[in-house]
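Enquirer: Sequence first, predicted model second:
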Amino acid sequence: MSFPRESGVLLHPTSLPGPHGIGDLGPSARHFVDWLVSAGQRLWQVLPLNPIGPGNSPYASVSAFAGSPLLVALEPLVEAGDLEPIAAEELAQFHGRAVDFGRVIPWRMAKLRAAAARFFARPEDDPRRVAFAAYVAAEADWLDDYALFMALDEHLQAASGEDFLPWSRWPAELARREPEALAAARVEHAEAVAFWGFVQFCFDSQWAQLRAYANERGVALVGDLPIFVAWHGADCWSRPELYRLGHGEAGLEPAVVAGVPPDFFSETGQRWGNPLYDWEAMAADGYRWWIARMRRQLALADRVRIDHFRGFSAYWEIPADCPTAMEGEWVPGPGAALFQAFVDAFGDALPVIAEDLGVITEEVEALRDQFALPGMKILQFAFAGANEAGVEASAGHAFLPHTYGSNCVVYTGTHDNDTVRGWAESAPEAERDFARRYFGCSDAELPWAMTRAALGSVANTAIIPFQDVLGLDGSHRMNVPGQTECWTWRFDWDMVGAEPARFMRDLCAVYGRLVVDTGS
């Protein structure tokens, strides 16, 4: 679908300020919505809300449907009486702005367990217990398997004494999901299953309240749907027939894995390691799993960015025993059949943004355009190669604003890019020279010049990472593809001040993107 002329900011909730070691869905999230309104912004784009995986990444989650326990705010649990007020001395361990996942994860999970214990001590006819029971029933299609997977994973991992025990090495009757074994496990681990359901109940309740708060103030939420899932996760364990498995002693490990060939980010490509889908099996049941996944995403967000869109046209298939992504091949994806299934389920106007970056072919563009999906334009990429081809040859780059059509989304950069200031300090001189000449500015002015160019372009949608709104350097980068232990960046409100909101609002007024303040 074609979106109206508007703009927004990219910021993952984990980057929000707050006293509990990581940004969450608490008071600071509402404060950020208020800031967006003051800055004239219509959109808040987040990264995947799923539980994080290896390297703290939300793109390799144990569930495509669950929300991250780390995003559950603790203040509402205290207010509800499920959690004791948190002493100031407990919070002293969370010094500095960056997320220390090694401290945050065990501490927060302990708080959630304490809250769950109090919650389930309430009478079953307590209004919140009744609401919880209704929630579990309504979300049973994904929640039952997710909660059981998490309970089994936790129990069997602890019993193994190993650093990691994949589900393919669980007792055979559980790995292969024999009905009697699953039924017995649900009884044996009932308390743990209830705990994981409680965490999701809290997440969904808090997210729904935040979304309503934003929508009431004219701000829409843009979610992020990773194309692939983690092999060691509830999705693959619960529906192994939908994946290309077959390796390992039990034949339950991936035979081929996902990634991308050598590109801008890596000379050896990126070997993500996710299992690949058996698209024939998914087509045979009408793409029911994908429709359920999209329905879940549209229940959480007003629009959805689909990550690695080109993988639906063709994806890079890597043999599972290859250590890099260099030995792979392009394999056709489901193409139009999947998106037609989406149209049949949700209507013609799919509120979807196609992340059409990387090795893009005519087939990828045709798939995007067949369903009128806006693609992405990344301003930083517009200047790549200027040192080789020269300015004149680069002037037609598809990411330069003067080449855009209206049905696209322009970004100064994504979560995988350096900040604009960091890019300006490290890019080859020829690229920076081209950028300076294109925008008519100095290196120091590039963050504001790129933001101005994005907002002033004909693209219907412009989204600016919050780091670029604040003009921050590369030390504030969110992620470096191929590296681990990223995703730790956070800001404090004392870093913001009044000028960024004024700057963004003024530009949105000038370029016809200003949000109307409802006064709510």
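Expert: That came in fine, so what should we check first?
Enquirer: rest of the way, CA atoms for contacts and neighbours
Expert: Will do.
Enquirer: And the next helix or strand past the helix or strand containing G102?
Expert: Element membership for G102 (DSSP states H and E) is helix 101-120. Of the helices and strands lying after helix 101-120 in sequence (DSSP H and E), the nearest is helix 127-138.
Enquirer: circling back: what packs against the helix holding G102?
Expert: helix 190-216 (3 or more CA pairs under 8 Å, 6 or more residues apart in numbering; DSSP states H and E).
Enquirer: And the contacts of the helix holding G102?
Expert: By CA atoms under 8 Å, 6 or more residues apart in numbering, the residues outside helix 101-120 that reach it are 20-22, 56, 69-70, 74, 77, 82-83, 93-94, 129, 195, 198-199.
Enquirer: let's see it at 6 Å
Expert: Contacts of helix 101-120 with the rest of the structure, by CA atoms under 6 Å, 6 or more residues apart in numbering, involve 21, 82-83.
Enquirer: That helix relative to helix 127-138, how many degrees between them?
Expert: Between helix 101-120 and helix 127-138, the angle comes out at 110 degrees (axes from the mean of the first three to the mean of the last three CA atoms, to 10 degrees).
Enquirer: which residues in the stretch 401-520 of the chain form strands?
Expert: Assigned strands in the stretch 401-520 of the chain, in chain order: 408-411, 461-465 (criterion: DSSP state E, counting those that start in this stretch).
Enquirer: Take this one as well and set it beside the first:
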Amino acid sequence: MRKSGMLLPIASLPSKYGIGSFSKEAYDFVDMLKDAGQSLWQILPLGPTGYGDSPYQSFSTFAGNPYFIDLDELVKEGLLSEEECNSYNWGDNNEYVDYEKVYLSRFKILNRAYKQSEIKEDRRFNAYCDKNRWWLDDYALYMAIKDYFDGNSWIEWDNDIKLREEDAMCKYKEKLCDEVIFYKYLQYLFSNQWNRLKSYANRNGISIVGDIPIYVSMDSADTWSNPALFQLDRNCNPISVAGCPPDSFSKTGQLWGNPLYYWNYHRDTDYEWWIKRIEYSFKLYDTVRIDHFRGFDEYYSIPFGDLTAENGTWEKGPGIELFRYINKKLGNVNIIAEDLGFLTESVKQLLDDTGYPGMKILQFAFDSREESDYLPHNYNRNCVVYTGTHDNSTVCGWYRDLNKNDKNMSISYMNNKYTKNNAIHWDFICLGMRSISDTCIIPVQDYLGLGDEARINIPSTLGNNWTWRMNKNSFSKKVVKKIYMLTKIYGRM
């Protein structure tokens, strides 16, 4: 069935308190999607963010980001007052996330709500904690200890707790008991509010497309509590880390620094951790996009301690075996494979064997020097077409910087010599919408015709990423009506 939707991170929603959340504005966005004839809302990973504010470097693959908790809901519940919420500095730019201000304010105000909640006696809270004990206990303890050690990652903690010695675990559980419950409370709030928002979206015909990174962060409860899953030495220090090799975009490659999986252990345990991860993801989302899918075929291994990715080597991943185990345990699940970049024949074969749709990016299509798999006439139905992703420029920003030959090629391909540059985004949107792809997802910035001031992320850079927020009144009735009309014309209702 042909369908379409929009890509917008939760953090990029408008809100009163510095960053997008599960507030009224999120429900308004769902209403707009429905009015525009859309059926999908794609978001970025929901996990708590760490250094660099990237949702792809989270303190937990299972936990949710406390930044997204709606403070107005806590006001309605009598746990906070509007005056308290407004007394903090959330920043003065409605189109920018000031993470320093959010960090310094959000946990303080949430701690006020916690102290007012008497949550320890709440039956539903205790039931939630019991149900999620298998990941929540380690996560909450990890965050409490992390705070105790001034925010440092577990690899810098005292050796006894770094290596989870029994006496040390007991000591910190007792010493930080209240802090642990606070972090569990935040997850309880997150879960309740996200489930309500997702249910509202589903009732209105909107499915949620979630996103999970292939790797977890070194600074995470996952790595600290399950070191056997990763390529770590006996002192739990990394042996090799993840990244990408040098290419035309990066002369020294990309050094991500994530711990690599010890795939032999995963095989020996019938991929139990991965099955739990995927199963849990489908409690949060209707469809799951897996980032860096090619890493399941071959992954790039960089010696720990290297300052660049130049000395890495390609190593064999689990291949189709992992997905056979997933299918055996969970049945056929709705997964989108992020298969961008240089693809070997073995990666293409893995994608074919899974049957998952891959991704097509229109910004990658127009290279006048060669034929591209990203040109729409080369698509098959089983793919998802985008104008761009969170890692790309906006269409308007990209097109402005496109060289003359590639720009002429795009004009010839679309048979359109008359569109002015400030409206070129509609041509590319229509190109994706009318393609044969079963699914078309357009970043919100492209529907709004925004330039690079609205770019989400520039890969391999730190600073000023993940900060863009949508203005509250961005989608006029005229624009929504136009999106609805195009969706209907191209058979994606």
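Expert: Thanks, I have the structure now. All values derive from a computational prediction rather than experimental measurement.
Enquirer: TM-score for the pair, please.
Expert: Aligned and superposed, the two chains score 0.96 in TM-score terms (TM-score structural alignment, normalised by the length of the second structure); 488 aligned residues with a CA RMSD of 1.5 Å.
Enquirer: before we move on, the earlier item: can you redo the strands of the stretch 401-520 of the first structure as JSON lines with mean neighbour count and distance to L379 of the first structure?
Expert: Output for the strands of the stretch 401-520 of the first structure, formatted as JSON lines (neighbours: other CA atoms under 10 Å; distance: least, CA to CA, whole Å):
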{"stretch": "strand 408-411", "mean neighbour count": "26", "distance to L379 of the first structure": "6"}
{"stretch": "strand 461-465", "mean neighbour count": "25", "distance to L379 of the first structure": "11"}
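Enquirer: Take the ones you listed and write them to JSON lines, including distance to A133 of the first structure.
Expert: Formatted as JSON lines, the entries for those read as follows, by distance: least, CA to CA, whole Å:
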{"stretch": "strand 408-411", "distance to A133 of the first structure": "40"}
{"stretch": "strand 461-465", "distance to A133 of the first structure": "39"}
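Enquirer: among the ones you listed, which is nearest H232 of the first structure?
Expert: With distances scored as CA to CA, the stretch of the strands of the stretch 401-520 of the first structure nearest to H232 of the first structure is strand 461-465 (31.0 Å).
Enquirer: matching residues in the second structure for the closest one?
Expert: Aligned using TM-score structural alignment, strand 461-465 of the first structure spans residues 439-443 in the second structure.
Enquirer: what about the matching stretch, how far off from the first structure?
Expert: With mean CA distance after the TM-score superposition for the first structure, stretch 439-443 of the second structure departs from the first structure by a mean of 0.2 Å once superposed.
Enquirer: which residues sit against that stretch?
Expert: 2-7, 384-387, 433.
Enquirer: What of stretch 263-277 of the second structure?
Expert: The contact list for stretch 263-277 of the second structure, computed with CA under 6 Å, 6+ apart, reads I326.
Enquirer: Please measure how far the first residue of that stretch sits from its last one.
Expert: 15 Å (CA to CA, to the nearest Å).
Enquirer: Restricted to buried residues, select the contacts of stretch 439-443 of the second structure in ChimeraX.
Expert: Here is the ChimeraX command that selects only those of the contacts of stretch 439-443 of the second structure that count as buried (16 or more other CA atoms under 10 Å):
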select :2,3,4,5,6,7,384,385,386,387,433
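Enquirer: will you turn the contacts of stretch 439-443 of the second structure into a markdown table that also has distance to D98 of the second structure?
Expert: A markdown table is the format used below for these (distance: CA to CA, whole Å):
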| residue | distance to D98 of the second structure |
| --- | --- |
| R2 | 38 |
| K3 | 35 |
| S4 | 31 |
| G5 | 28 |
| M6 | 24 |
| L7 | 21 |
| V384 | 32 |
| V385 | 32 |
| Y386 | 28 |
| T387 | 27 |
| M433 | 34 |
